[in-house]
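# Here is my input, please return the structure:
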Amino acid sequence: MRLYSMVATMASMAQVALSTPCVGNSSGIPKPLEFKELESRYQANIRASLGLDGCTEKTIRIRKSWDDIDAAARADYVRAVKCLAAKPATVDKTLAPGAVNRLDDFTYIHINQTNIVHISGSFLSWHRIFVWQMEEALRNECGYKGTIPYWDQARFSQYPTNSKVFDNSSFGGDGEYLPNDHGPYNITIPGLAVNMSIVRPAGAGGGCVQDGPFANFQISLGPTDRPFIDPTNKFGYEPNPRCLKRNFDYPSSTDFMTWENAIKIVGASDFVTFYWNMENTWHVKSHQFLGKDGLDLFTSPNDPIFYLLHSQIDRLWAIWQGQNLEERTFAITGNRTFFGIPLDTAPNVPPSNATIEDIMDLGHGYRPKIKDGMPMTYSGRCYMYE
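As a prediction, the model looks like this:
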């Protein structure tokens, strides 16, 4: 079917990488002038707009690249993530029996909304609020003073593990290489009214993360990336304690997450072009590079890198919006469900386009409209990217 071919193309099923690049520029590939100019225009326009809804030069938070914050700030972020992992889950256990800690609360919310907030009109807005909620939890519950940094993929596209994101004091590297469990994988997406299967590419690992603060880090919910749907545990809500796994797919970085593609994304002349450039060459490939838990469509927040990954997606959107805040802040495209496919709970509902007035669900009774997640400097948020 046509939808299957679209998803399969996005997944780049034929790409296989079993060797790890080990050399390269540790400071990264220099930022091109064209990207700098687009970024500078965004920053200038955001600063010129401050003063709305209590967001000022004094109160605005600055999100930076993980590679540009100092060692103490990186260590404090890791500490705060582990602090949330040590706090008990608050989600109703009748809804998610496997939820153990506060990180699982976020994973549950993501699982519960996956087929509505991916490849849809709410994707960017929903995830902007979701990442902000994690930032607030880190600050308010665990004493973290900073923001959620972003994973600056283009800077290290040719040698991705040279980024400090993957060093032993940050998030660690690939999973253990498993000769019989590194892919490719055939998986079936649960919760849709049609039977949709896609292929995950083979990678360079497959097993438990072996180094850094998240070596053998225990997760519980999921996976949903399985060849067949289990009707007794369709979305992976049941307890399943196991280690965090990765399966790096290097072509996803070297061939896609480049400065050239970053410029195409933020320099797009219209929102539809921006959205599909971002989705096909960046969002999917970012998850695909991580593999295993970080690639699982539903439970990808199990990998703590998820929030840096989505801070970067949010940054690309912010830079695009910031070229003309008046015309672009509330631009929208897309259906109300994943590719417009009906959910299995409402199989006869025809596809329909999302609007900025649509209600989203971000858990714990919080139901903002899509338009509430579109601005960066009002509607309860106050931040920008440098």
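# switch to C-alpha atoms for all contacts and neighbour counts from now on
Noted.
# can you pull the contacts of the closest residue to residue 298 other than its chain neighbours?
For residue 298, ignoring the flanking residues on the chain, the nearest one in space by C-alpha to C-alpha, 6 or more residues apart in numbering is residue 111 at 4.6 Å. Going by C-alpha atoms under 8 Å, 6 or more residues apart in numbering, residue 111 touches 235, 298, 299.
# With adjacent residues omitted, what lies nearest to residue 228?
residue 188 (5.8 Å).
# That neighbour contacts residue 223, correct?
No. Checked against C-alpha atoms under 8 Å, the pair residue 188 and residue 223 is beyond contact range at 11.6 Å.
# which of those two has more neighbours?
Each of residue 188 and residue 223 has its neighbours counted (other C-alpha atoms under 10 Å); residue 223 has more, 22 against 17.
# any idea which helix or strand carries the more buried one?
If you go by DSSP states H and E, residue 223 is not part of any helix or strand.
# same check, this time on residue 286
helix 284-290.
# and for whichever helix or strand comes after that helix, what are the contacting residues?
For helix 284-290, the following helix or strand on the C-terminal side (DSSP H and E) is helix 306-321. Helix 306-321 is touched from outside by 38-39, 42-43, 124, 127-128, 131, 148-152, 262, 265-268, 274, 278, 282-283, 286-287, 294, 300-301, 328-329, 376, 384-385, with contacts defined as C-alpha under 8 Å, 6+ apart.
# the helices in the stretch 101-250 of the chain, which residues?
Listed in chain order, the helices of the stretch 101-250 of the chain (DSSP state H, counting those that start in this stretch) span 102-113, 123-142, 250-254.
# tell me how far the last one is from the chain's mean position?
To tie it back to what came earlier, the one meant is helix 250-254. 17 Å (C-alpha atoms, centre = their mean, to the nearest Å).
# ok, now the second one?
Averaged C-alpha coordinates place helix 123-142 at 12 Å from its chain's average position (C-alpha atoms, centre = their mean).
# and this one, so I can compare the two:
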Amino acid sequence: MRFTTSVALCLVAALSNAIPTPQTDGSAADLPTQASPDEAQALEQLAQLAEFAGQTTNETLAANKKRDGCSLGNLSIRREWSTLSKPQRKAYTDAVLCLQKLPARTPSSVIPGAKSRFDDFVGTHIQQANYIHYSGTFLAWHRYFTWSYEQALRNECGYNGVQPYWNWASSGAVGLANSAILDGSAYSMSGDGQYVEKTGDIILGGAEGLPPLVLPTGSGGGCVKSGPFVNMSVNLGPVGLSLPGGGYEVNGDGLSYNPRCLKRDLTDAVVRKYSNATAIAYTILKPQEVYDFQMTMQGVPGSGNIGIHGGGHYAMGGDPGRDVNTSPGDPLFYTHHAMIDRVWWIWQLLDKKERTGAKGISGTGTFLNMPPSANTTLDTVIDLGYAAGPPVTMRDLMSTTDGPFCYAYL
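Take a look at the predicted model:
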């Protein structure tokens, strides 16, 4: 049995709270088992996998007889940016701009450069960066972080929508600057930066005996030219900003006040190589254990592949897009990590019992276990500091319809 693009488009077009009932009787046995190298077929595979995850979510919530908690009646549906109406897109970016105007909650003694509620989130990511990448909390921490940002938009800035996601494959296929999310219009997340001459490629790694990884630069590099964030100030960082020609720009610990424009360097070659439909489908279908899933997504150091996670970050480029620590300083970060979360959501629901429990966690509390630290467990606490709260355990973050969450994806 084969799911078609028309089915996926029908799902995307739906506006009800619950995920639309699939027009097929698909089961796990009908799903693809390996990613197609053909991009069009890989897109069909992804539509089929997402539909199965949606069907599983519906069935899980329909079987839940509890009166409180998540249900089909209060389920939020996260959608891809291009499927939103123009008023919905503007409502989202207006709320982001609102968050950038609200005063920070973080004391200046903790993060001197945090001037807004938006900066609270950036500063928290900087502070915890060495514990939330290549660690056991990577996926769940960013799930909670992105959801908490969404709640701030809703509760503090009157946003009535949900967190949209950026589908790298579809935008890369048409060219980033031609996609609805990055075309620079008033209904986008702003687009490319002003073109500036480059002094060479981006060179990652090369330390500790690992071969360097060379990435091309993009079509911009300067301050964003248009769209909602054309006058935005990036206040924190950089901590380790990759520069054309090699090397990094560093501003101490990144927590001091360092206002500058938002820069982008949209790079089609990166998104098409590392975050295309085949790469996404491979990340979902090939790894059977969460350790392999996480490493495939982030890229195994020394492998020459930065994974779909790195592909999105380095495709947006610029400052702070190429700075792992400060990357939430670009509002596009949250649409990127919503897509990361969507991929995890699909992967989890291919084996819901195993992948949303203790066996769905692997890793320690530090970056590649350096320095050595305790294994992450269901009882490990996630604390977003002054950005959001309250602290929660990993146990609360393993499902998008348990703990504090009640959302799914189309």
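# can you count the residues close to the equivalent of residue 370 of structure 2 over in structure 1?
Matched by TM-score structural alignment, residue 370 of structure 2 corresponds to residue 341 in structure 1. Here the number of neighbours of residue 341 of structure 1 (other C-alpha under 10 Å) works out to 21.
# residues contacting the corresponding residue of structure 1 for residue 122 of structure 2?
Using TM-score structural alignment, the equivalent of residue 122 of structure 2 in structure 1 is residue 107. By C-alpha under 8 Å, 6+ apart, the residues touching residue 107 of structure 1 are 221, 298, 299, 300, 301, 302.
# which of the residues you listed are also in contact in structure 2?
Retained in structure 2 (both residues aligned by TM-score structural alignment, their matches' C-alpha atoms under 8 Å) from these: 221, 299, 300, 301, 302.
# Out of those, grab the one that's most surrounded.
residue 299 leads those on contacts (other C-alpha under 10 Å) with 30 neighbours.
# isn't it right next to residue 223, touching?
Yes. Contact status for residue 299 of structure 1 versus residue 223: in contact at 6.4 Å, counting by C-alpha under 8 Å.
# Are there residues contacting both of these two? Which ones?
In contact with both residue 299 of structure 1 and residue 223: residue 293, using C-alpha under 8 Å, 6+ apart.
# Would you mind giving the residues in structure 2 matched to stretch 85-97 of structure 1?
Under TM-score structural alignment, the match for stretch 85-97 of structure 1 is residues 100-112.
# what's the span of that stretch, first residue to last?
Stretch 100-112 of structure 2 has an end-to-end distance of 16 Å (criterion: C-alpha to C-alpha, to the nearest Å).
# hmm, back to that, now flag whichever of the kept ones among the contacts of residue 107 of structure 1 is closest to residue 115 of structure 1.
Within those, proximity to residue 115 of structure 1 (C-alpha to C-alpha) peaks at residue 299, which comes in at 12.1 Å.
# State the distance from that closest one to residue 137 of structure 1.
Taken as C-alpha to C-alpha, the span from residue 299 of structure 1 to residue 137 of structure 1 is 19 Å.
# swap in residue 87 of structure 1?
Residue 87 of structure 1 is 11 Å from residue 137 of structure 1, by C-alpha to C-alpha.
# Between the two, which has more neighbouring residues?
Taking other C-alpha under 10 Å, residue 87 of structure 1 and residue 137 do not tie; residue 137 has more neighbours (18 against 14).
# What is the aligned counterpart of that one in structure 2?
Checking TM-score structural alignment: residue 137 of structure 1 goes with residue 152.
# From the centroid of structure 1, which residue is nearest?
Residue closest to the mean C-alpha point of structure 1, counted by C-alpha atoms, centre = their mean, is residue 310 at 3.5 Å.
# Please identify the residue in structure 2 that aligns with it.
Match for residue 310 of structure 1 (TM-score structural alignment): residue 337.
# residues in contact with the equivalent of residue 225 of structure 2 over in structure 1?
Counting by TM-score structural alignment, residue 225 of structure 2 corresponds to residue 210 in structure 1. The neighbours of residue 210 of structure 1, taking C-alpha under 8 Å, 6+ apart as the test, are 172, 173, 174, 175, 176, 216.
# ok, so of those residues, who is nearest residue 63 of structure 1?
Nearest to residue 63 of structure 1 among the contacts of residue 210 of structure 1, counting by C-alpha to C-alpha, is residue 172 at 21.4 Å.
# Show me the strands in the stretch 151-300 of structure 2, by range?
In the stretch 151-300 of structure 2, the strands defined using DSSP state E, counting those that start in this stretch lie at 193-195, 202-204, 213-215, 221-224, 233-234, 241-242, 248-249, 260-261.
# TSV for the ones you listed, including distance to residue 175 of structure 2 and mean neighbour count?
Shown next, in TSV, are the strands of the stretch 151-300 of structure 2 (distance: least, C-alpha to C-alpha, whole Å; neighbours: other C-alpha atoms under 10 Å):
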stretch	distance to residue 175 of structure 2	mean neighbour count
strand 193-195	15	19
strand 202-204	20	20
strand 213-215	17	17
strand 221-224	16	23
strand 233-234	26	20
strand 241-242	23	24
strand 248-249	27	16
strand 260-261	24	16
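# With adjacent residues omitted, what lies nearest to residue 217 of structure 2?
residue 201 is the one closest to residue 217 of structure 2 (C-alpha to C-alpha, 6+ apart), at 5.8 Å.
# follow-up on the earlier one: which residues of structure 2 does the helix holding residue 286 of structure 1 align to?
Alignment note (TM-score structural alignment): helix 284-290 of structure 1 is matched to residues 310-316 of structure 2.
# Mean per-residue distance, that stretch versus structure 1.
Superposed on structure 1, stretch 310-316 of structure 2 shows a mean distance of 0.7 Å to its aligned residues (mean C-alpha distance after the TM-score superposition for structure 1).
# follow-up on the earlier one: looking at the contacts of residue 107 of structure 1, which one is closest to residue 254 of structure 1?
For the contacts of residue 107 of structure 1, the minimum distance to residue 254 of structure 1 (C-alpha to C-alpha) is 21.5 Å, reached by residue 300.
# Name all residues that make contact with the alignment partner in structure 2 of the closest one.
Taking TM-score structural alignment, residue 300 of structure 1 has residue 327 as its aligned residue in structure 2. Shown in contact with residue 327 of structure 2 (C-alpha under 8 Å, 6+ apart): 122, 313, 319, 320, 321, 333.
# Swap in 10 Å and give it another go.
Neighbouring residues of residue 327 of structure 2 by C-alpha atoms under 10 Å, 6 or more residues apart in numbering: 122, 125-126, 237-239, 241, 313, 317-321, 333-334.
# Take the residues you listed and map them onto structure 1. Which survive?
Mapping those onto structure 1 (both residues aligned by TM-score structural alignment, their matches' C-alpha atoms under 10 Å) leaves 122, 125-126, 237-239, 313, 317-318, 320-321, 333-334 still in contact.
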